[in-house]
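[1] give the three-dimensional model of this entry:
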Amino acid sequence: MPKEQGRKLIAQNKKARHDYHIEDTYEAGLVLMGTEVKSLRAGRASLVDGFVDIDDHEAWLHGVHIPEYSQGTWTNHAARRKRKLLLNRAEIDKIERRVNEKGLTIVPLALYFLDGRAKVEIALARGKKTWDKRHSLAERQANREKEQALGRRLKGMD
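    I've put the predicted structure just below:
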């Protein structure tokens, strides 16, 4: 059987980009049980309530929902258990320092398979205020209108 190649997206946390200013991103491996991998291969997961906590110099992923595998028996996993992240010691120390100093939080952005291995993209993020959210929405709307006007003008529709 040929080995998987490339990146296969499983779940994405679009709400995180709306609620937070993303400052830095990291790619981390996940320690999973067999039934979790099978459930992920079926494309089922949710990152909405997920967050990362650094405890005793280890990174842990909390609140990510990977549903039970339908054909699993007594070997099935708990859907919202905490999962260990595989990060380099220097990366963990750097992240922990920045979170403690600046009051940042760590949120998962995407869950995917990269060459057959489960990976999660995590980000150091700062929470947005409501006016920040309104401002970014208005900015995105203005850019969209500008692009549409440019497109109409190029087509000669004026």
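
[2] from now on I want contacts and neighbour counts done on CA atoms only, so please keep to that.
    Fine.

[3] hey, where'd the strands end up in this protein?
    Along the chain, counting by DSSP state E, strands occupy 7-12, 20-30, 51-55, 58-62, 83-86, 105-114, 117-127.

[4] which among these is found nearest to Gln148?
    Gln148 sits nearest to strand 20-30 of all those, at 26.7 Å, using Cα to Cα.

[5] how big is the angle separating the closest one from strand 117-127?
    For strand 20-30 against strand 117-127, the angle by axes from the mean of the first three to the mean of the last three Cα atoms, to 10 degrees is 160 degrees.

[6] strand 20-30 packs against which elements?
    strand 83-86, strand 117-127 (3 or more Cα pairs under 8 Å, 6 or more residues apart in numbering; DSSP states H and E).

[7] let me have those in a markdown table, adding mean neighbour count as columns.
    Shown next, in a markdown table, are these (neighbours: other Cα atoms under 10 Å):
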| stretch | mean neighbour count |
| --- | --- |
| strand 83-86 | 19 |
| strand 117-127 | 20 |
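
[8] how about this one, so we can line them up?
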Amino acid sequence: MSIQDLLEEANPRPPLTGFDADLEAAMNREMETIDVEVVFGKSIALMTLTEINGGEWSHIACWLPRPGNTQDAKLGCNTDEVLARYPVDRIVINGEHPTPDQWEQVLKVMTAADREDVVAALWWIHVGAPEEEKAALIALSERKKRRG
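    Sure thing, here's the model as predicted:
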């Protein structure tokens, strides 16, 4: 049993309710992953990207879009900066976490199409999917209100 488990057993806290329970559930939820196939020379590699929290994403995606860059314009941020700054411990390529130096090299050899696919996947798990989930929750809440 870990020290934390022993301390929690010795000093049980009352069960959380309401917003506190929702906040703890959000903090402890499993982060989403998404797979992208990328080309390296004549080989296809599977890149698995794991979501980071919203604050980290906002910090990474805060770089302004470059004028004239269509990918930046679509996603509202400098996509090269997003790729360069994404934490390597949240990236797996063919079952291995790249080192920061390896990730830098990967970014240099990755095709433009694959770069777009990777950034789009990152945008989806951090912005697109949560927006869809929020819209569904709002719609459900509205239906419940109409029912009384």
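
[9] quick one: TM-score?
    Put the two chains on top of each other and the TM-score (TM-score structural alignment, normalised by the length of structure 2) is 0.24; 73 aligned residues with a Cα RMSD of 5.8 Å.

[10] before we move on, back to that, let me have the helices and strands packed on strand 20-30 of structure 1 in JSON lines, extended by distance to Ala149 of structure 1.
    Listed next are those as JSON lines, based on distance: least, Cα to Cα, whole Å:
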{"stretch": "strand 83-86", "distance to Ala149 of structure 1": "46"}
{"stretch": "strand 117-127", "distance to Ala149 of structure 1": "33"}
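
[11] out of the ones you listed, which is closest to Asn100 of structure 1?
    Asn100 of structure 1 lies closest to strand 117-127 among those, at 11.6 Å (Cα to Cα).

[12] re the thing from before, indicate which one of the helices and strands packed on strand 20-30 of structure 1 is closest to Leu40 of structure 1.
    Of all those, strand 117-127 comes closest under Cα to Cα, at 8.5 Å.

[13] contacting residues around the closest one?
    Contacts to strand 117-127 of structure 1, defined as Cα atoms under 8 Å, 6 or more residues apart in numbering, come from residues 19-30, 37, 95, 99, 103-113.

[14] quick one on the thing from earlier: the helices and strands packed on strand 20-30 of structure 1: which one's closest to Ala11 of structure 1?
    Nearest of those (Cα to Cα): strand 117-127, 9.5 Å.

[15] could you give the angle of the closest one to strand 58-62?
    Angle of strand 117-127 of structure 1 versus strand 58-62, following the same axes, to 10 degrees, is 90 degrees.

[16] so strand 117-127 of structure 1 versus strand 105-114, what angle?
    Using the same axes, to 10 degrees, strand 117-127 of structure 1 lies at 160 degrees relative to strand 105-114.

[17] quick one: strand 117-127 of structure 1 to strand 7-12, angle?
    Using the same axes, to 10 degrees: strand 117-127 of structure 1 against strand 7-12 is 50 degrees.

[18] just want the angle from strand 117-127 of structure 1 to strand 51-55.
    Using the same axes, to 10 degrees: strand 117-127 of structure 1 against strand 51-55 is 90 degrees.

[19] which helix runs longest in structure 1?
    The longest helix of structure 1 (DSSP state H) is helix 130-155.

[20] list the buried residues in it.
    The neighbour-count criterion (16 or more other Cα atoms under 10 Å) identifies no buried residues in helix 130-155 of structure 1.

[21] ok, which of the helices and strands packed on strand 20-30 of structure 1 comes nearest Arg144 of structure 1?
    Among these, strand 117-127 comes nearest to Arg144 of structure 1, with 24.7 Å by Cα to Cα.
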